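[1] Structure, please.
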Amino acid sequence: MRPLLALCVTVTGAAALQVPLLPSTSQMPVQSASERKPLIDSSALQDLISGDRLMARAKEMFEIAKLGEDEYNHPTRVIGSLGHLGTLSYIYETILQLGDYYTISNQSFPAVSGNIFESRLVLGNEVPKSAVPMGLTPATKDKQPVHGDLILVDNDGCSPSDYPFKVSGNIALIRRGDCAFGTKSRLAGKAGAVAAVVYNYEKDSVQGTLGNPSPFHVATFGLSGEEAQTIIKKLKNKESVDAIAYIDAEVKSILTVNIIAQTTEGDPDNCVMLGGHSDSVAEGPGINDDGSGTMSLLEVATQLTKFTVHNCVRFAWWAGEEEGLLGSDYYVYNLPPEENQKIRLFMDYDMMASPNFAYQVYNATNEANPAGSEELRNLYVKWYEERGLNYTFIPFDGRSDYDGFIRNGIPGGGIATGAEGIKTKKEEKMFGGKAGEWYDPCYHQLCDNVGNVNETAWVVNTKLIAHSVATYARSFEDFPRRMSVATSVAYREQTKYHGPRLFN
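    The predicted model follows:
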């Protein structure tokens, strides 16, 4: 293992925290890349992508995740863990070894990290199978079970007037809809609830996040609409339902780091930007989510050094994606307008190797997104079609790090291979695998290890990443010029997620 380079940083109101000690851009030597290298060529770059090299990186990444075992009792690369610090060190050192082809910068930022150790919800005599704690939920009082009657909240629980006085000292049952889960939890806490349960208006479960912590947040679960139906019927018939809620969790403030690597050559006013997230969830090592994207970017960045580029290429490894797109949001929202305009497009690469994969393309259109998003989507489609590979469109709904870019006028898109979604019979015929099962049966679980990646899908998609980089590093001919940093109203209205979890 490489040694971890770390620095203790004191944050006001928080304990000393560990972040990697990475030289800033000003500390890095900048020299001219070799003039003898050929101009970037897509086919030549794709030919350099190797499944053996990707799998070797996966094995190394899993060893890094084991650094989190002492604190979490299993491998993890969640932000704030030694596994994530090791990941950052690995990314940084890999780029550093490529010499003067790239300049490297690190961007430290404050983040909120949540960890749930134990949880249980009992409603009447039932333990609902779909009940899961919300992301960034606080613990129940004193990290002990709390008891009370289940009180049905009026409407969608988005106004203080929706909470009857009977909520005080009891457990609020709130319908999903109209406002953020964090708002519902905060209002329930202000009304005196000892815990809250948010149920879905659809049959599916609710896997959401409370977002930025509030002192009024209470321990909050999500519940499927299917399991909520019988309970709601009882409550509306004036029958009482007692409940027990228990969550042992922590929410803490930390510092973490984005790593940015940019080619020293190429037009700096016309940048091709692409990224993946460096962190996993606390529950597992995250070798597919998003170790696969992290390693694909590292491999493409490594092989790109054999070529010259017309346009600059900027790679990013974001921290805190699993906590709600923290790193990418911080980066984009802190860009001066003139720097925003230099990014011609952003490409997101998250989960490239799901075992029960489908080749998925974000359905980004120019009608709903900044101009250029549709051209990028069509580049992916054309590449799959030219190779006789099937593909499917998936919603462009805020689930990954493209979100901040689209909201700030930067065209974007990406590809994926599927998370907790269920493969259809049609997709089974298109891609193989098993219908009726998740694309990634180990999504956000301990089993997301080296055995959880499909090498075939991983190589195919890494070659497509290489093609996307090579195409725009060579030329932006026929690609729309940047016109505005304004947010897309159509995109904002259709967005349901802010990261991997629903936010309302």
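[2] alpha carbons only for contacts and neighbour counts from here, please
    Fine.
[3] quick one: contacts for the most centrally placed residue in the chain?
    Note on the chain: the residue nearest the mean C-alpha position is E321, at 3.8 Å, using CA atoms, centre = their mean. Residues in contact with E321, defined by CA atoms under 8 Å, 6 or more residues apart in numbering, are H277, D279, G327, S328, S400, D401, G499.
[4] Could you also give me the structure for this second sequence? I'd like to compare it with the first:
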Amino acid sequence: MVSRSLRRRLGGIAAAAVLLGAFVVAGPAQATSSGNGVRQLTKAVTLGGVLRHLTALQVIASHNGGNRGSGLPGFDASADYVATLMRLAGYRVTRQPFQFNFCEDTASSFAQNAPAPITYVDQQDYDVMTCSGGGTATGAVVPVDLQLTTPNASTSGCEAADFAGVAGNIALLQRGTCPFGQKVANAEAAGAIGAIVMNQGNTTGADRQDLFLGTLGTPVGIPAISISYPQGVAFAGTPGLNVTVSAETIAEVRNTENVIAESRYGNPDEVVMVGAHLDSVPGGAGINDNGSGSAGILEVALQMRNFKTKNKVRFAWWGAEEANLVGSTFYVNGLSAEEHAKIALYLNFDMIGSPNYQFGVYDGDNSAGEGAGPGPAGSAQIEAVFEAYFASQHQATAASDFTGRSDYGPFIATGIPAGGLFTGAEVDKTAADVALWGGIAGQPYDPCYHDPCDSLTPERNGADAAVYAQLRRVYHLFGNVNTFAIDKNADAVATAVATFAHDTSSIPPRAPVAAALAAAAAAPAPAQTAQGDWIG
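    Predicted coordinates:
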């Protein structure tokens, strides 16, 4: 029975979705041995089951201001939905509360005053950085230690000595080396009244050339915006440049939580951990980012409720990922050395249904040789399980770098092997990608990434109608989710979870982790700062 208070929080239709899920969970099922668990679990996880959860998450968002962001009612209702179904399925559910810096911008403007007046468009020409300060700043633009020639090895704004002449003006900073928050905080300390952070330009890829969404992590006291690399180069080359930056922002400490559910069966000293972040950005429903991963692991968990696994399986739905991996970091930093050592591996699923998808598998062995190095020992073995599954489906895969952009970050930073799936975000699909997976070259893997149109009605919520019409001609979409991609990925999730729930012998033992845990508790994980595309 769903309580009246829960019905009120979820809204009538979403409460019906909870009841539907409860009905499915309550259906007759026999306890299953682990011998044929991989095949049985993969068969039990269906596209329809995953889409049912996506529908519920959309209804929750629609009843709560159009979003499911941590610190907002839509996230609380999402957590209720997941926790209720997992309890009904017989899991031991823990709701782990924590506090985080809630940041949101409600209005902004950006204009050039001299040498000629130009008005710029929000989310097209610039973006307000998450945790920007509020207010209006008008002043001259002062470039800060920019590196505009190859290889663009920027340390702009990382040292206090960079800021000569910035006081009373607006600092033009370049992405690279240290976190965005450090750059802007240094600018503020040097007396800057505003900050503009340009992309780095160290590669020709869209992620280092185009407009990007940057997260400062901790609130600052001056307005801060991001711009593309070409726009930054143009600003740096404009004599007498004077601009006005204005932002209306909210920055305060709020409460949120992680939802953690542990299986009834399995060795408690050998834990297979499976996670996805449950929160959306405050500006949308987050159906792909990360309703897709949350729904995928939820359906896998519900279908394996009666599997008698050899190892304990622990599912986690993280809060405040969009605020800098706060929930997963809080969880990992709170583990004792003994509990940390019990986690054999971590599987992460963040965006597994991108409409213009790739089949990305985290590059545990660094075979692609790009970006970050390999994951901790055991990560290569996790990658191999996913690769074997996709090979059995005659599907190509791409090596997805451990950039630190998702919740595996604090796990790998403390030595826990990790792996998972990623169908792509704001980076454009290439012609080579199209040859492998179809779709549209020159458009992002997710054209609605971090936008209101990441919903079950993307065109109604502002998506480019022409782009989505073209996508629908080559793919079957369920809102902003590609049904083929999420179906295959949900089966891949089931395959990996069932494989390791039965046998973790391929994962090598770890060295003692007390020192790593102490270091992680004292400072943000390196993957969150040096590598994270959102924060550095």
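[5] on that earlier part again, which helix or which strand is home to the residue nearest to the centre of the first structure?
    Using DSSP states H and E, E321 of the first structure maps to neither a helix nor a strand.
[6] Please report how far Y81 of the second structure lies from S132 of the second structure.
    Using CA to CA, to the nearest Å, one obtains 32 Å as the distance from Y81 of the second structure to S132 of the second structure.
[7] These two: who's more crowded?
    S132 (31 against 24; other CA atoms under 10 Å).
[8] residue ranges of the helices in the stretch 51-200 of the second structure, please?
    Secondary structure of the stretch 51-200 of the second structure (DSSP state H, counting those that start in this stretch): helices located at 73-88, 180-189.
[9] Present those as CSV; the columns should include distance to I250 of the second structure.
    Formatted as CSV, the entries for the helices of the stretch 51-200 of the second structure read as follows, by distance: least, CA to CA, whole Å:
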stretch, distance to I250 of the second structure
helix 73-88, 16
helix 180-189, 16
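[10] Please work out which residues of the first structure line up with the longest helix seen in the second structure.
    Among the elements of type helix in the second structure, defined by DSSP state H, the one spanning the most residues is helix 483-502. The counterpart of helix 483-502 of the second structure in the first structure, counting by TM-score structural alignment, spans residues 455-474.
[11] What is the longest strand of the second structure by residue count?
    The longest strand of the second structure (DSSP state E) is strand 92-114.
[12] to the chain's geometric centre, what's the distance from it?
    Taking the mean C-alpha point of strand 92-114 of the second structure and that of its whole chain, the gap between them comes to 14 Å (CA atoms, centre = their mean, to the nearest Å).
[13] now the angle from that strand to helix 73-88?
    With axes from the mean of the first three to the mean of the last three CA atoms, to 10 degrees applied, the angle from strand 92-114 of the second structure to helix 73-88 works out at 160 degrees.
[14] buried stuff in strand 92-114 of the second structure?
    Of all the residues in strand 92-114 of the second structure, those buried under the rule 16 or more other CA atoms under 10 Å are 93, 95, 98, 100-105, 108-113.
[15] dump the residue contacts of the equivalent of F405 of the first structure over in the second structure.
    Residue mapping for F405 of the first structure onto the second structure gives F411, with TM-score structural alignment as the criterion. F411 of the second structure is in contact with V332, Y346, P417, A418, counting by CA under 8 Å, 6+ apart.
[16] same check, this time on A77 of the second structure
    By CA under 8 Å, 6+ apart, the contact list for A77 of the second structure reads R9, L10, I60.
[17] If you map these onto the first structure, which are still there?
    Among the contacts of A77 of the second structure, the contacts conserved in the first structure (both residues aligned by TM-score structural alignment, their matches' CA atoms under 8 Å) are I60.
[18] Show me which of the contacts of A77 of the second structure is closest to E299 of the second structure.
    Proximity of these to E299 of the second structure (CA to CA) peaks at I60, which lies at 17.6 Å.
[19] Tell me where the stretch 351-500 of the second structure has strands.
    Listed in chain order, the strands of the stretch 351-500 of the second structure (DSSP state E, counting those that start in this stretch) span residues 360-362, 398-400, 418-422, 477-478, 481-482.
[20] again with the stretch 101-250 of the first structure
    102-123, 132-133, 146-152, 171-175, 195-199, 220-223, 242-263.
[21] Of all the ones you listed, which one is nearest L54 of the first structure?
    Across these, closest to L54 of the first structure is strand 242-263 (CA to CA), at 19.6 Å.
[22] looking at the second structure, which of the contacts of E321 of the first structure still make contact?
    Retained in the second structure from the contacts of E321 of the first structure, counting by both residues aligned by TM-score structural alignment, their matches' CA under 8 Å: H277, D279, G327, S328, S400, D401.
[23] count of residues packed around the first one?
    Think H277 of the first structure. Counted by other CA under 10 Å, the residues lying close to H277 of the first structure total 29.
[24] swap in the second one?
    Counted with other CA under 10 Å, residues neighbouring D279 of the first structure total 31.
[25] Which secondary structure element is home to it?
    Using DSSP H and E, D279 of the first structure maps to neither a helix nor a strand.
[26] In the second structure, what residue corresponds to it?
    Under the alignment defined by TM-score structural alignment, D279 of the first structure corresponds to D279 in the second structure.
[27] sorry, back to before: could you dump the strands of the stretch 101-250 of the first structure into TSV with distance to A56 of the first structure added?
    As requested, those are arranged in TSV below (distance: least, CA to CA, whole Å):
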stretch	distance to A56 of the first structure
strand 102-123	23
strand 132-133	35
strand 146-152	48
strand 171-175	47
strand 195-199	43
strand 220-223	38
strand 242-263	22
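[28] what's the average distance of the match of helix 483-502 of the second structure to the second structure?
    When the second structure is overlaid, stretch 455-474 of the first structure sits 0.8 Å from its aligned residues on average, using mean CA distance after the TM-score superposition for the first structure.
[29] quick one on the thing from earlier: which one of the strands of the stretch 351-500 of the second structure lies nearest to G266 of the second structure?
    When the strands of the stretch 351-500 of the second structure are compared (using CA to CA), the closest one is strand 418-422, at 20.0 Å.
[30] follow-up on the earlier one: could you list which of the kept ones among the contacts of E321 of the first structure belong to helices?
    Mapping those onto helices (DSSP H) picks out G327, S328.
[31] possible to save the kept ones among the contacts of E321 of the first structure as CSV with distance to T263 of the first structure?
    As requested, these are exported to CSV (distance: CA to CA, whole Å):
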residue, distance to T263 of the first structure
H277, 20
D279, 24
G327, 21
S328, 20
S400, 24
D401, 21
